[in-house]
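K.L.:
predicted structure and sequence below. I'll ask about it afterward.
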Amino acid sequence: MKILGLSGSLRAGSHNAKLLRAAGNLLPPDVQLEVFDGLKAIPPFDEDDEHTRPDAVQALWDAIAGADAVLVATPEYNHSLPGQLKNALDWLSRPLAESPLRNTPTAVIGTSTGLFGAVWAQAEGRKVLAAIGARVIDRELPIGLADDAFHPHGHLTDDEQALALAGILAELVGEVDQTLTPARAAS
């Protein structure tokens, strides 16, 4: 099973990239987390270009199409999603009927340096992903004070937050299993 990780932060040393790595360490051995690192190269969405996707957009499209689930880790910018993440999701929504996110199990988590842990951005992310047709897990993982949230070895310093992250991952894997079980029975 493959989960595609998507960090809404573009910066080197991103706390949300750390959160994805911490998530990857909590997955069972038969589940692989692959982090997409090409978000910065995606150009602004332009409806004139939607039928000839730029290479960077096609790379994201293909990465999601090749995954069994998607895990988004987002910071919060001005009480919402970072523009580059929202832009990428807009590209993935066109045309809506063909979106690789349709019926894909998806979860949104996040961390920020403030107290609230990107809770509003996570809600916005779930809303946008649901509008695209993803099967969004209705849970959040707000991790505030991100500068102190990670152990030098990469895992979360707060055991309750690590347990909550493991629970979200188990639910995401369970959603994939529900999707794959009918396909396996048919083959």
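P.N.:
Happy to help now that I have it.
K.L.:
rest of the way, CA atoms for contacts and neighbours
P.N.:
Will do.
K.L.:
report the buried residues of stretch 36-55.
P.N.:
39, 42-43, 45, 53 (16 or more other C-alpha atoms under 10 Å).
K.L.:
any idea which of these is the one closest to residue 99?
P.N.:
residue 53 (12.6 Å; C-alpha to C-alpha).
K.L.:
name the element the closest one belongs to?
P.N.:
Using DSSP states H and E, residue 53 is not contained in any helix or strand.
K.L.:
so how far is residue 95 from it?
P.N.:
11 Å (C-alpha to C-alpha, to the nearest Å).
K.L.:
if we can go back for a sec, for residue 145, state which of the buried residues of stretch 36-55 is nearest.
P.N.:
Taking those together and measuring to residue 145 by C-alpha to C-alpha, the closest member is residue 39, at 24.4 Å.
K.L.:
got another, please set it beside the one above:
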Amino acid sequence: MAETTILTLVGSLRAESVNSKFAELAAEAAPEGTAVTTFSGLEEIPFYNEDLDVEGKVPAKAAELRAAVAAADGILFITPEYNGTTPAVINNAIDWISRPFGQGAATGTKAAVIGTSAGQYGGVWAHDDARKSLKVAGAAVLEDAKLAIGGSYQRFAEVEPKDDAEVVDGIKNVLSALAAPVLVDASAN
């Protein structure tokens, strides 16, 4: 049986980002037969511009992102919330993987969005916005695979995410949903 691959994209660029620690935990907590890797270098991808999105001009890092997403069985976006919405680096990544419209790298790929933020709701507005954009991009968004942890500055001031049972269980549940085989409804034919 082939290994299931899940690619994480992290919306915080800070060196000590708790969301980056969630990505590290995801790699450690992956179900058997599942490999989780994190795409690095989102900050190196220029803002999406159709003038750059032509054969021979696509920036190398954007092409690398598209290839990584296309090769993955699932995508796990791990993001905080900035000013009530998704960080620009996540929006930009979704823009690049959504093109060409209807045939982008994310088309048909299972996706989930989780994360932590300083606010009391843990970034749910950002997560909802990312899910909406991913649906438009053609991803198969898992609506029930969620984890939003609020109060990140206080909660993780002295405790690492890997030592927080709610976080560990939540990430394991989301990864299991992403790694699960897609069941085809035979009655739909």
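P.N.:
The structure has been received and is ready for your questions. All of these numbers come straight from a predicted model, not from anything done at the bench.
K.L.:
superposing both, give me the TM-score.
P.N.:
With the length set by TM-score structural alignment, normalised by the length of the first structure, the two chains reach a TM-score of 0.87; 176 aligned residues with a C-alpha RMSD of 1.8 Å.
K.L.:
could you list which of the buried residues of stretch 36-55 of the first structure belong to helices?
P.N.:
Secondary structure assignment (DSSP state H) places none of the buried residues of stretch 36-55 of the first structure within helices.
K.L.:
could I get these as CSV with distance to residue 77 of the first structure?
P.N.:
Formatted as CSV, those follow (distance: C-alpha to C-alpha, whole Å):
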residue, distance to residue 77 of the first structure
39, 16
42, 19
43, 19
45, 19
53, 27
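K.L.:
which among the residues you listed gets closest to residue 150 of the first structure?
P.N.:
Out of those, the member with the shortest distance to residue 150 of the first structure (by C-alpha to C-alpha) is residue 39, at 23.4 Å.
K.L.:
the closest one corresponds to which position in the second structure?
P.N.:
Under the alignment by TM-score structural alignment, residue 39 of the first structure pairs with residue 42 in the second structure.
K.L.:
and its match, what is it in contact with?
P.N.:
Counting by C-alpha atoms under 8 Å, 6 or more residues apart in numbering, residue 42 of the second structure touches 9, 61, 89, 93.
K.L.:
among those, which lie within helices?
P.N.:
61, 89, 93.
K.L.:
could you measure from the last one over to residue 41 of the second structure?
P.N.:
By that I understand residue 93 of the second structure. 11 Å.
K.L.:
swap in the first one?
P.N.:
Remark: distance between residue 61 of the second structure and residue 41 of the second structure (C-alpha to C-alpha) = 7 Å.
K.L.:
which of the buried residues of stretch 36-55 of the first structure sits closest to residue 141 of the first structure?
P.N.:
residue 39 (22.0 Å).
K.L.:
could you measure the spatially most central residue of the first structure against residue 9 of the first structure, distance?
P.N.:
Among the residues of the first structure, the one closest to the centroid is residue 72, at 1.4 Å (C-alpha atoms, centre = their mean). Residue 72 of the first structure sits 10 Å away from residue 9 of the first structure, going by C-alpha to C-alpha.
K.L.:
and the strands in the second structure?
P.N.:
4-10, 34-38, 74-78, 110-116, 140-149 (DSSP state E).
K.L.:
which strands and helices sit next to the last one?
P.N.:
Right, the one you point to is strand 140-149 of the second structure. strand 110-116, helix 124-136, helix 165-179 (3 or more C-alpha pairs under 8 Å, 6 or more residues apart in numbering; DSSP states H and E).
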